[in-house]
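Novice: Got a predicted structure here, sequence first:
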Amino acid sequence: MNFKTQPVRTVDNRAQPDWWRGAVIYQVYPRSYQDSNGDGIGDLKGIAQRLPHIASLGVDAIWISPFFKSPMKDFGYDVSDYCDVDLMFGTLADFDDLLDKAHKLGMRVMVDLVLSHTSDQHPWFQESCQDHKNAKSDWYVWAEPKPDGTPPNNWLSIFGGSAWHWDGRREQYYLHNFLTSQPDLNFHNEEVQNALLDVAKFWLKRGVDGFRLDTINFYFHDQKLRDNPPLPVKRRNATIAPRVNPYNHQDHQYDKNQPENLAFLRSLRSVMEPYGAAAVGEVGDAQYGLEILGQYTAGDDLMHMCYAFEFLANAKPTASDVETVMDRVDEVAADGWSCWAFSNHDTVRHPSRWNLSDEGLKMMTVLMMCWRGSACIYQGEELGLPEAEVAFEELQDPYGIEFWPKFKGRDGCRTPMPWETQSEFSGFGENKPWLPVSPKHMEMAVDRQEEDPDAILHHYRRAIRFRHENPALRSGTQSPMKADGGLLIFTREHEGETYFCAFNLGDDVATVAAQTGSWQSIGADLGSVQDDLTNPVTLNPWQFLIAMKPKG
């Protein structure tokens, strides 16, 4: 590990310790944002070049997916050096420049830490796999085979097959929850924990404002290596893996979600605290995601926020679905904080996943900006991009190649960002990119939407500004949600001001009952119906109403 010289911080988050609460965070997938050197792959200089666009949205922070040194078997989520930039993305100096530019534009920067596993090319693993007695022999999860030579238990990989891979040098199996080239670190070893805390310190001293923590609930495993029990068929509806993957057939009680994780998260929080930094954890679990979210964000000594997969699911959420999720959050995470997302680099883009019209997309955006929690938006989401079609011969994602054609992988949401309608590669770069630019996306490029006042891009800007201009929507309390057919109703309150929110998520006309009090309809430029709440209000499908009752 090469700990480079640290520059002086240019932003002091301690002046606003709760900056993350209710923040809007913009995710950048660096391979696909902007290519600055013509090699077909996006890079840090390219991101820096496009920061004014991100700032124009009004977001509070950007989350940059991994740009660390890596053999790129899983596109950067297989790290071989936590403290250096992969040459395809640039240099540490490029990152410092990006960080400085973002801070000057009023945005914070969060980097994506992949702590649960490394690349098999990481020097730690290269040493660990040599024999049973070296200094890092216990830094990864090694286990003896069963007497018949088969893996030590029934744990499965999210990417398919057994979660165990045989290594002839040690004549043992090692654990990998993802690709075989991504061995899992042994968090039961205190030296491993300390080394990873040092990684966090490296980036904090460099000036980052926080972390997105990949697969935060995968850090620890059951030391007894007990078999996971089968998951009843009726509980397999919610999944974090493709339905064709037998990973969904297990109740993952022992390969993740272990109680020892809480102590490590407290240690990580204590490292972050002096910098005023914040973390958002990805909870990768379909059965217990909200409960884990509640555990990991409870109080003020664990993680600041986490997100689960409820709104990254395939089914379009109904009013009843949202009510159920939020009721469950109130039950198991009342003392915690959620960070919601509809799309990211691992899921089909939600306009396609939920078959949304422009009106539906606009309404769902406003809904996210109105409910309690922080929000993540994924690059291109602000353009309303649908999932791109990528032919099998152009696929890059090993996940999609493994389960094609039932599951096409993640490449469709990772294609290059379209900046210019008329350019050959839509302004992404001068040469052919690593994934094809979608023709549909080119028609929705930034330059074209900038000229159209009714474009999705401007709607996102208005919705984010609306959230910031109304403190109750950012950090106020939230009433229990009520679903009545397709109608979803809730209120937000802050310092005596109350906001009434009604959204019609259904296919039929809905009626909002008359309300008592001096309500003022607001949000007209977002499409909120302007009406007198002292009388019943009719909402067509994908219409919504937001009103405010002033103090007193």
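Specialist: Thanks, I have it.

Novice: Please make it C-alpha for all contacts and neighbour counts, starting now.
Specialist: Noted.

Novice: As a check, name the ranges of all helices in the protein.
Specialist: Remark: helices assigned in the chain by DSSP state H are 44-56, 92-104, 123-128, 190-206, 261-272, 289-297, 319-332, 350-353, 358-370, 398-403, 439-442, 446-450, 456-469, 471-475.

Novice: Just send the ones you listed back as JSON lines, with distance to Ala502 and mean neighbour count too.
Specialist: Output for the helices of the chain, formatted as JSON lines (distance: least, CA to CA, whole Å; neighbours: other CA atoms under 10 Å):
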{"stretch": "helix 44-56", "distance to Ala502": "28", "mean neighbour count": "19"}
{"stretch": "helix 92-104", "distance to Ala502": "36", "mean neighbour count": "18"}
{"stretch": "helix 123-128", "distance to Ala502": "53", "mean neighbour count": "18"}
{"stretch": "helix 190-206", "distance to Ala502": "41", "mean neighbour count": "18"}
{"stretch": "helix 261-272", "distance to Ala502": "37", "mean neighbour count": "18"}
{"stretch": "helix 289-297", "distance to Ala502": "24", "mean neighbour count": "23"}
{"stretch": "helix 319-332", "distance to Ala502": "10", "mean neighbour count": "17"}
{"stretch": "helix 350-353", "distance to Ala502": "21", "mean neighbour count": "20"}
{"stretch": "helix 358-370", "distance to Ala502": "9", "mean neighbour count": "21"}
{"stretch": "helix 398-403", "distance to Ala502": "39", "mean neighbour count": "18"}
{"stretch": "helix 439-442", "distance to Ala502": "32", "mean neighbour count": "19"}
{"stretch": "helix 446-450", "distance to Ala502": "28", "mean neighbour count": "18"}
{"stretch": "helix 456-469", "distance to Ala502": "16", "mean neighbour count": "20"}
{"stretch": "helix 471-475", "distance to Ala502": "14", "mean neighbour count": "22"}
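
Novice: Take this one as well and set it beside the first:
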Amino acid sequence: MQQQPWWRGAIIYQVYPRSLMDSNGDGVGDIPGIISKLDYIKSLDVDAIWVSPFFKSPMKDFGYDISDYRDVDPLFGTLDDIDRLIAEAHSRDIKVIIDQVLSHTSDQHQWFSESRLDKTNDKSDWYVWADPKEDGTPPNNWLSIFGGCAWEWEPRRGQYYLHNFLKSQPDLNFHNPQVQAQILEEVEFWLQRGVDGLRLDAINFCFHDQKLRDNPPKPPAERQGRGFSEDNPYAFQRHWYNNTQPENLAFLQRLRVLLDHYPGTVSLGEISSEDSLATMAEYTRGGDKLHMTYSFELLTDDFSPEYVRSTVESLEEGIGEGWPCWAIGNHDVARVLSRWGGDKACDELAKMLNAMVFSLRGSVCSYQGEELGLTEVDLPLEQLQDPYGITFWPMFKGRDGCRTPMPWSDEINGGFSSAAKTWLPVASEHKAMNVARQDNDPSSVLNAYRHFLHWRKDQPALCHGSIQFYDLNSDVLAFTRVAEEKLFCCFNFSAKPQTLELPEGFTRLLEESGFAAELCGNKLHLPGYGVAFMAEAV
């Protein structure tokens, strides 16, 4: 078998530090808490952890507003804690990928504090500044994802600054070579500390159109959100000029040169553009930019075999030797079991969804709690923390419902924290789904997750093989994965049993995958939300 890079076909477990485990009783998860759960994470048979931001921050956007790229926020711990996390993870053969937020900083970063003072200081061109129009209005019509105008007035300079997200998250000016060089130094600080990779937040937002051209309008029928609410005015524009500029490709090549000096390290870019699949292909083709990317294409409300197939096939057509990473859930969207299952959410659906995404061609990011089959939590306005949800309430409730703490046991706060109050409440509906209970249940979602990933490691076809889809049944997603062997994979997206006529040659039902189906000649009978893997005759 040809040796593959560790990240090709890897399962990456996303850790949201605030909500994994609180070690000091302040109601907020932290780095020592993550360390205390590494044995649990190891038991899942994942290859790496992606740790969402833990850097020093005023936490206006919960760490995605960095005020110091080289320090840990005291809320989460210290640099020594991060060094210990890396060492402890490596001792368990778990890679560590950290979030890097390169397109913008906090307005409390020292660079911005200096840049906003006047137009002549050393950092005056480190952020995106622009003069007002003659009538004093902003330079153009660009909008913030988090609501309203993407420009904020700064009286000290008599100019506007750009913020694609919160007004407290000013955009860096990547057209300035000094900014690019400094950002690469910030990245290398962590590479030198031994991290194995970078998850690059909003990486296609680094550059803006220098001519500051207006974005054109988008017809109402096309205002479908990808990572943002359709009620958000952001969906009213085609975002051709405030992100995904051609200059970004050269910067990504510089970033790749840096990573190549640290063999085995990997870059995973988050993409949200007008054509995210095309951008994913562009950013990973050629082996000289990003190693892999993911987008919001499978993080939407669209749920059907046809949609998943068309999404994957569209990417496959353009990606060439590039490599995708798939995710059906993360800290930015409603939990997949509720988003795709609705009132039909159940353990069997959770098992099917995990197996399905783990079987697609590519690597996979699996968000903490998906191994338990956790559902979205419906929080009242007074309990919301997310500024995005508070702004768009009640049409869109933000991202807090997927960020509630992990339930570990039947103890207080689900074993997450000893605090009287946690930063978000532990959901009452999650308490019966806790890790301790599922550990002791052979048929639980957790044990199905573990069993499948353990089996998958010995299936080269699932880890790095090619993919070809079959049109067999509108309720069933079916495809083959081919490497040294050929596997037939099928997933029933319906609660109703389905019968399939198998493609020629597949006669062995691989029940060691942990999933059972009934085979009668060339007919395969799948239970509701059933899964089957088959191999060719020996």
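Specialist: Cool, got the structure. Just so it is clear, the model here is predicted, and its values are computed rather than measured.

Novice: would you turn the helices of the first structure into JSON lines with distance to Asp148 of the first structure?
Specialist: Converted to JSON lines, the helices of the first structure look like this (distance: least, CA to CA, whole Å):
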{"stretch": "helix 44-56", "distance to Asp148 of the first structure": "49"}
{"stretch": "helix 92-104", "distance to Asp148 of the first structure": "49"}
{"stretch": "helix 123-128", "distance to Asp148 of the first structure": "25"}
{"stretch": "helix 190-206", "distance to Asp148 of the first structure": "31"}
{"stretch": "helix 261-272", "distance to Asp148 of the first structure": "33"}
{"stretch": "helix 289-297", "distance to Asp148 of the first structure": "36"}
{"stretch": "helix 319-332", "distance to Asp148 of the first structure": "43"}
{"stretch": "helix 350-353", "distance to Asp148 of the first structure": "44"}
{"stretch": "helix 358-370", "distance to Asp148 of the first structure": "53"}
{"stretch": "helix 398-403", "distance to Asp148 of the first structure": "28"}
{"stretch": "helix 439-442", "distance to Asp148 of the first structure": "53"}
{"stretch": "helix 446-450", "distance to Asp148 of the first structure": "59"}
{"stretch": "helix 456-469", "distance to Asp148 of the first structure": "58"}
{"stretch": "helix 471-475", "distance to Asp148 of the first structure": "57"}
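
Novice: Out of those helices, the one nearest Asn154 of the first structure is which?
Specialist: helix 398-403 (20.0 Å; CA to CA).

Novice: how about stretch 41-61 of the second structure: buried residues?
Specialist: Going by neighbour count (16 or more other CA atoms under 10 Å), the buried part of stretch 41-61 of the second structure is 41-42, 44-61.

Novice: To Pro151 of the first structure, which of the helices of the first structure lies closest?
Specialist: Pro151 of the first structure lies closest to helix 123-128 among the helices of the first structure, at 19.1 Å (CA to CA).

Novice: Tell me the mean distance between that closest one and the second structure once they are aligned.
Specialist: Overlaying the second structure shows helix 123-128 of the first structure at a mean distance of 0.5 Å from the equivalent residues (mean CA distance after the TM-score superposition for the first structure).

Novice: Distance of the counterpart of Arg243 of the first structure in the second structure relative to Ser338 of the second structure?
Specialist: Superposed on the second structure with TM-score structural alignment, Arg243 of the first structure falls opposite Glu230. The spacing between Glu230 of the second structure and Ser338 of the second structure, counted by CA to CA, to the nearest Å, is 18 Å.

Novice: With Arg456 of the second structure instead?
Specialist: For Arg456 of the second structure relative to Ser338 of the second structure (CA to CA), the value is 26 Å.

Novice: Next: Ile94 of the second structure.
Specialist: 29 Å.

Novice: so who does the residue most central in space within the second structure touch?
Specialist: For the second structure, Asn330 is the residue whose C-alpha lies nearest the centre (CA atoms, centre = their mean; 5.0 Å). Asn330 of the second structure makes contacts with 14, 366-367, 402, as judged by CA atoms under 8 Å, 6 or more residues apart in numbering.

Novice: rerun at 7 Å
Specialist: Going by CA atoms under 7 Å, 6 or more residues apart in numbering, Asn330 of the second structure touches Tyr367.

Novice: coming back round to it: ok, which of the helices of the first structure comes nearest Asn540 of the first structure?
Specialist: That would be helix 358-370 among those, by CA to CA, at 11.0 Å.

Novice: In terms of secondary structure, what does the closest one contact?
Specialist: helix 456-469 (3 or more CA pairs under 7 Å, 6 or more residues apart in numbering; DSSP states H and E).

Novice: Identify the residue range in the second structure corresponding to the helix it packs on.
Specialist: Against the second structure, helix 456-469 of the first structure falls on residues 445-458 (TM-score structural alignment).
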